[in-house]
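S.K.: Next one to model:
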Amino acid sequence: MSTMIDLTARLLAYQSGRAIPIRRSSALIADPSPTFAIVPIRMVAEQVVYALAYGDPEGEPEVVLTWNPLDRDASFMEPFAATLDRYLSDCVIAGEMPRIWLAHAAALEVIALLGHRYRTNRSVGPELQRMGAQCRLLAEETTFAGQQIVAIAGSLLASHVATGQSPSEDLHLGALLAWIDPPAGTVVADAAAQAALAPAAAMLDRAADDRVEQLRARVARGRLREPSARVEAEAIIREEALREWALLVRARRAFWGLGLTQGTELTKLTAESFKRVAWQIDRNYGNPARPRSLAQRLDELTYAKELTAYADVADDPINRAAALNAGRVLDAVVFQRDQPRRGFNPCTLTLETRQNALRIRPGTQLQLRGSRVFGRITEVREVNAGQATQLTLVVTNGVRNPQLPTPGQRTEWMEPEPADLRYQKRQVYERMAASADPRVFGDTLPLSRPQPIDDDLATIARRLRR
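M.R.: Presented below is the predicted three-dimensional model:
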C-alpha cells in the first residue's frame, strides 16, 4: 500500500472512530479443524521461557510453566512438545494443512528462539530436540510470502484494516483490537491508549514480573520457603499466560469477524505451504549453506513472493484497483475479435482502454483475470486524438476457452501467473555441482573470453520480442 493511500485510510478510520477494512478478500484461508494455538511467556532480560499456553483456540488451553527458568531445566516443556508433535504429525499423515495461531511477532520470536536453542541441544531429550526442530520449521515458514501455516494475529489484522493511530501503535495487539471493536461509551483513541498499558509482547505485566522476581530473591536469601514462593509465583505466571491467551482468542475472532471473502488463488498458496512443511516435518535440516542449497532457497522465496503478489491482485478488488492505478492491470473493452476459425488459432483481440497509467508495451504478456486465457501484446496505438488507447493482443492460450471474451465485453487483464521453474533450476544446479563449475564453486573467477556479436543490440532486442 502506498503512503498516500495508507494515510488516507487512517484519516478515514480516525474520522469514523473505528478501523476500516483495506482488503475485501482474506490473505489467509479458513482455519482447518482442528487448529492449534501457542501463547509463550518469556523472561525478557534472559530470553528464556516462563510458560507456554497451548491447545485449540476454541477451548481451554493447557499451560506448562516454570517459576525459575534460569535453572535451565526445560523438562516442564515436554508435554507441550508431545502435543505439538502429535498435532503436526497427525495433520501431515492425514494430508491436511496444520494451522498454528500466534498472537503477535513477539510470540514468533520466542518460537524461533525455542527452535534455535533446542534443535541440536544434547543436554535435553529427543522430545525437546524434536520440538526445537518443529519450532524452527514454523519460524522458517513465516519467511515465505503468502504462507498459510502460521497465522500471526497482530500482523494479519494490521494488513487487513486501517486504524486511526500510527503504524507503531498498531504493533500493540490490544490497542489494535480497540479500534476494530471499540468499547461503547468510550472514545476509541482513549480505549486504545488504555489497552496499550497492558503488555502484549509475550511477557509478564510489570507488577507481576516484579513480584515473581521478588519471590525468587527472597528464597535465594533464605527469607522465604521455596514451596510457598513457588505456589504464588506459578499462580501469577499462569494468570499472565491466560491473559495473553484471551488476547489471542479475541484477535482470532476479530479477524474472522471481518467477513472477508476467500479467493480461489489461496488454494495454491496453501498447497505450497503444506508441501514445504510436510516434506520437512520428520527431518531436522539446518540452514542452507552451500551454493546449491542457497540458490534453491532463494528460488523458493522468490516464487512464493511472486505467487503471493499475483494472488493479491487476482483475488482482492482493492489491491487490483491500486494495481490498475499504477498501470499494472489493464481495464479494457474488447473492440474487435479476429478469429477466422472458431476455437482455433490464429485469434487476435483488439482492446480499447481509457485509463491514464498504462505500463504495457509490445511483447507484454497478459492473462484475462479469472481464466486461463493468455495473450501477447503486439501493437499499442493512440486513438480518438489521444483520448483512448487501442492494443492488439494475440491469444497464445485459451482460444477454445468459453471465457474467451467477445466484442463489447469489458475485461481485466493482468500479469500472468508466475511460471514455476524450480524443477528446471534444480536440474541446472545438479549439473553445475556435477561439473564443479569454477564460476560457482571456485575461489577465483576464470578469465573472461568475450564472444563475437554479429548483430547490433537493436536487432537482438527485436529478435527477443518475437
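
S.K.: CA atoms for contacts and neighbours, from now on please.
M.R.: OK.

S.K.: ranges for the strands of the stretch 151-300 of the chain?
M.R.: 161-162 (DSSP state E, counting those that start in this stretch).

S.K.: sec struct for residue 64, please.
M.R.: Counting by DSSP: H, G, I helix; E, B strand; the rest coil, the backbone at residue 64 sits in strand.

S.K.: What distance do you get for the spatially most central residue of the chain to residue 272?
M.R.: Geometric centre of the chain, nearest residue: residue 146, 3.8 Å, by CA atoms, centre = their mean. Relative to residue 272, residue 146 is positioned 9 Å away (criterion: CA to CA, to the nearest Å).

S.K.: and residue 350, which of the three is it?
M.R.: Strictly by three-state DSSP, residue 350 counts as strand.

S.K.: burial count for it?
M.R.: Residues lying near residue 350 (other CA atoms under 10 Å) number 20.

S.K.: surely it meets residue 335?
M.R.: Yes. Residue 350 lies in contact with residue 335 (CA atoms under 8 Å); the separation is 5.3 Å.

S.K.: Buried residues in stretch 49-60, which are they?
M.R.: Residues of stretch 49-60 classed as buried: 49, 50, 51, 52, 53, 54, 55, 56, 57 (neighbour count, 16 or more other CA atoms under 10 Å).

S.K.: Check stretch 81-96 too.
M.R.: Those would be 81, 83, 84, 85, 87, 88, 89, 91, 92, 96, for stretch 81-96 by 16+ other CA under 10 Å.

S.K.: Do you have the helices of the stretch 151-300 of the chain handy? List them.
M.R.: With DSSP state H, counting those that start in this stretch as the criterion, the stretch 151-300 of the chain has helices at 153-160, 167-170, 173-180, 188-195, 206-220, 226-256, 266-280, 291-315.

S.K.: so can I have JSON lines of those showing distance to residue 410?
M.R.: JSON lines is the format used below for the helices of the stretch 151-300 of the chain (distance: least, CA to CA, whole Å):
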{"stretch": "helix 153-160", "distance to residue 410": "29"}
{"stretch": "helix 167-170", "distance to residue 410": "38"}
{"stretch": "helix 173-180", "distance to residue 410": "36"}
{"stretch": "helix 188-195", "distance to residue 410": "43"}
{"stretch": "helix 206-220", "distance to residue 410": "59"}
{"stretch": "helix 226-256", "distance to residue 410": "33"}
{"stretch": "helix 266-280", "distance to residue 410": "25"}
{"stretch": "helix 291-315", "distance to residue 410": "16"}
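
S.K.: can you tell which of those helices is closest to residue 117?
M.R.: helix 266-280 (18.6 Å; CA to CA).

S.K.: now the closest one and helix 291-315, what's the angle there?
M.R.: Helix 266-280 runs at 160 degrees relative to helix 291-315, counting by axes from the mean of the first three to the mean of the last three CA atoms, to 10 degrees.

S.K.: From the chain's centroid, how far away is helix 266-280?
M.R.: The chain centroid and the centroid of helix 266-280 are separated by 12 Å, computed with CA atoms, centre = their mean, to the nearest Å.

S.K.: just stretch 382-397 next, same as before
M.R.: For stretch 382-397, the separation from the chain centroid amounts to 37 Å (computed by CA atoms, centre = their mean).

S.K.: how about that stretch: buried residues?
M.R.: Neighbour-count burial for stretch 382-397 [16+ other CA under 10 Å]: 389, 390, 391, 392, 393, 394, 395, 396, 397.

S.K.: I have a second one here; can you model it like the first so I can compare?
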Amino acid sequence: MSLITTLARLEAVHTGRAQPAATVRHRHLSDRPLVFVPLTTAGEAGAPLGALVGTDRDAPHLLAVPQPRDRDLRFAFLAELADIVLPYVEAYAESVEAAERTETDPETGKRVKVEVDLCADAAQLVVPSRAGVDFVRLLGRSMRFRRTAEQDPETPHPAPPRVPLLGRWLTHYGERARVPGSSLLLAVTDLLGRHWATGQSTLEDQHLGALLAWIAPDGAEGATGAEAARRAELARDGDGQLLC
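M.R.: Prediction:
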C-alpha cells in the first residue's frame, strides 16, 4: 500500500466517508455490460444455488437450483445460463472494423501489408466481487470438457448442447481477468476499490454492500461509513433475512 493510499484511508476513517483515490476511471465500462451475480453453496466448490444475470437492472433473469447436488438440476441451470450469456456474447461477433497491419509473407519473406478485422467492441461481464471472478473461472473449467449426447451418445450424464461452449467462453473470460488492464470480466469491488479509499481493510472491501456504504452511507443522517458498513453486513429484516 502506497503512502498516498494510506493517507486516503486515514482521512476516510477521520471523516467517516470514503475518499476519492482517482479523478478519472481507469477501466473501460461497457454501455451494456452483462451482470452476473452467482450464489453458491458453502460446502461444495462450483455447486450453484442460483444467479441473477442480465443487462437490464429492472428486469434481470433469476435462475435457481433447488438441489445443487442434483446433476440434472445443475445442468438445467447451466443450460438456462448458456441461453442468456451466449446470445449476448455472440451479438458482438459483427462488431469489427477493418485495419491494416504488416506481416511477413511466408513465401517471399518480405514484409507486406494485409487487411485484418479488429474487434471494435466486446461483451463485458461484471460480477460483484473477486470471488465472482474465481467462480466464473471455476464454472468454465467444470463445463468446457463436458460431453454432449451429440458428441458421444454413450456418455453417462450428457451435458446440454450449449453448456461446453459456455464453459469455454467463461474460461476465456476468467483467464483474461488475470491480465492487467483487461476489462472483459470486472469485479465491482475491485473497480470501486481502485477509485475509492475506505476506512476498512482491503479484505473487508470485498463485501460490496460494505464498500458502497462507505462511498454513499444511507440510513440515519450523520451516520459514518463504518456504521453504514456494519449495517450493510449485519442488518436483517423482520424474517431474519439479511437486508444486503
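
S.K.: of the buried residues of stretch 49-60 of the first structure, closest to residue 168 of the first structure?
M.R.: For those, the nearest to residue 168 of the first structure is residue 49 (25.6 Å; CA to CA).

S.K.: Assign a three-state SS to the residue nearest to the closest one when sequence neighbours are not counted, would you?
M.R.: Counting by CA to CA, 6 or more residues apart in numbering, residue 49 of the first structure lies nearest to residue 42, which is 4.2 Å off, once chain neighbours are set aside. Under the three-state scheme (three-state DSSP), residue 42 of the first structure adopts strand.

S.K.: Check the gap between residue 42 of the first structure and residue 247 of the first structure for me.
M.R.: Distance from residue 42 of the first structure to residue 247 of the first structure, by CA to CA: 16 Å.

S.K.: More neighbours: which of the two?
M.R.: residue 42 (21 against 18).

S.K.: Aligned counterpart of that one in the second structure, please.
M.R.: Residue pairing (TM-score structural alignment): residue 42 of the first structure is matched to residue 40 of the second structure.

S.K.: Contacts only, for its match.
M.R.: 46, 47, 48, 49, 50 (CA atoms under 8 Å, 6 or more residues apart in numbering).

S.K.: now, among those, which is nearest to residue 69 of the second structure?
M.R.: Among the contacts of residue 40 of the second structure, and counting by CA to CA, the member closest to residue 69 of the second structure is residue 47, at 6.8 Å.

S.K.: Could you report the neighbour count for that closest one?
M.R.: 20.

S.K.: what's residue 323 of the first structure in contact with, if anything?
M.R.: By CA under 8 Å, 6+ apart, residue 323 of the first structure lies in contact with 313, 329.

S.K.: now do residue 237 of the first structure
M.R.: Contacts of residue 237 of the first structure by CA under 8 Å, 6+ apart are 50, 51, 65, 67, 204, 208.

S.K.: so can I have JSON lines of the buried residues of stretch 81-96 of the first structure showing distance to residue 229 of the first structure and secondary structure?
M.R.: As requested, these are arranged in JSON lines below (distance: CA to CA, whole Å; DSSP: H, G, I helix; E, B strand; the rest coil):
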{"residue": "81", "distance to residue 229 of the first structure": "27", "secondary structure": "helix"}
{"residue": "83", "distance to residue 229 of the first structure": "29", "secondary structure": "helix"}
{"residue": "84", "distance to residue 229 of the first structure": "30", "secondary structure": "helix"}
{"residue": "85", "distance to residue 229 of the first structure": "33", "secondary structure": "helix"}
{"residue": "87", "distance to residue 229 of the first structure": "34", "secondary structure": "helix"}
{"residue": "88", "distance to residue 229 of the first structure": "36", "secondary structure": "helix"}
{"residue": "89", "distance to residue 229 of the first structure": "38", "secondary structure": "helix"}
{"residue": "91", "distance to residue 229 of the first structure": "41", "secondary structure": "helix"}
{"residue": "92", "distance to residue 229 of the first structure": "43", "secondary structure": "helix"}
{"residue": "96", "distance to residue 229 of the first structure": "44", "secondary structure": "coil"}
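
S.K.: Relative to residue 174 of the first structure, which of the residues you listed is nearest.
M.R.: residue 84 (26.7 Å).

S.K.: so that closest one touches residue 130, yeah?
M.R.: No. Between residue 84 of the first structure and residue 130 there is no contact under CA under 8 Å: 9.8 Å.

S.K.: Can you say which of the helices of the stretch 151-300 of the first structure is nearest to residue 426 of the first structure?
M.R.: helix 291-315 (7.0 Å).

S.K.: I'd like to know which elements that closest one is packed against.
M.R.: With contacts defined as 3 or more CA pairs under 8 Å, 6 or more residues apart in numbering; DSSP states H and E, helix 291-315 of the first structure has these neighbours: helix 266-280, helix 317-325, helix 422-435.

S.K.: In strands, which of the buried residues of stretch 49-60 of the first structure fall?
M.R.: In this view, these that belong to strands under DSSP state E are 49, 50, 51, 52, 53, 54, 55.

S.K.: For the third one, list the residues it contacts.
M.R.: Pointing back at residue 51 of the first structure there. 40, 41, 42, 63, 64, 65, 66, 237, 238, 241.

S.K.: go on, the second one?
M.R.: For residue 50 of the first structure, the contacting residues are 40, 41, 42, 43, 65, 66, 67, 68, 69, 237, taking CA under 8 Å, 6+ apart as the criterion.

S.K.: Recalculate using a threshold of 7 Å.
M.R.: 41, 42, 43, 65, 66, 67, 69 (CA atoms under 7 Å, 6 or more residues apart in numbering).

S.K.: one step back: now, of the helices of the stretch 151-300 of the first structure, which is deepest in the fold?
M.R.: Each of the helices of the stretch 151-300 of the first structure was scored by mean neighbour count; the highest is helix 173-180, a mean of 26, by mean count of other CA atoms under 10 Å.

S.K.: Mind reading off the mean deviation between that one and the second structure?
M.R.: Mean deviation of helix 173-180 of the first structure from its aligned counterpart in the second structure after superposition (mean CA distance after the TM-score superposition for the first structure): 0.8 Å.

S.K.: what stretch of the second structure does that helix fall on?
M.R.: Mapping helix 173-180 of the first structure onto the second structure (TM-score structural alignment) gives residues 208-215.

S.K.: Give me the contact list for that stretch.
M.R.: 17-18, 128-129, 189, 198, 205, 225-226, 228-230, 232-233, 244.

S.K.: and if you look at stretch 61-73 of the first structure?
M.R.: 48-55, 76-77, 230, 233-234.

S.K.: Please render the residues you listed as CSV that adds distance to residue 159 of the first structure to the earlier fields.
M.R.: Formatted as CSV, those follow (distance: CA to CA, whole Å):
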residue, distance to residue 159 of the first structure
48, 30
49, 29
50, 30
51, 29
52, 27
53, 26
54, 25
55, 26
76, 36
77, 33
230, 41
233, 37
234, 36
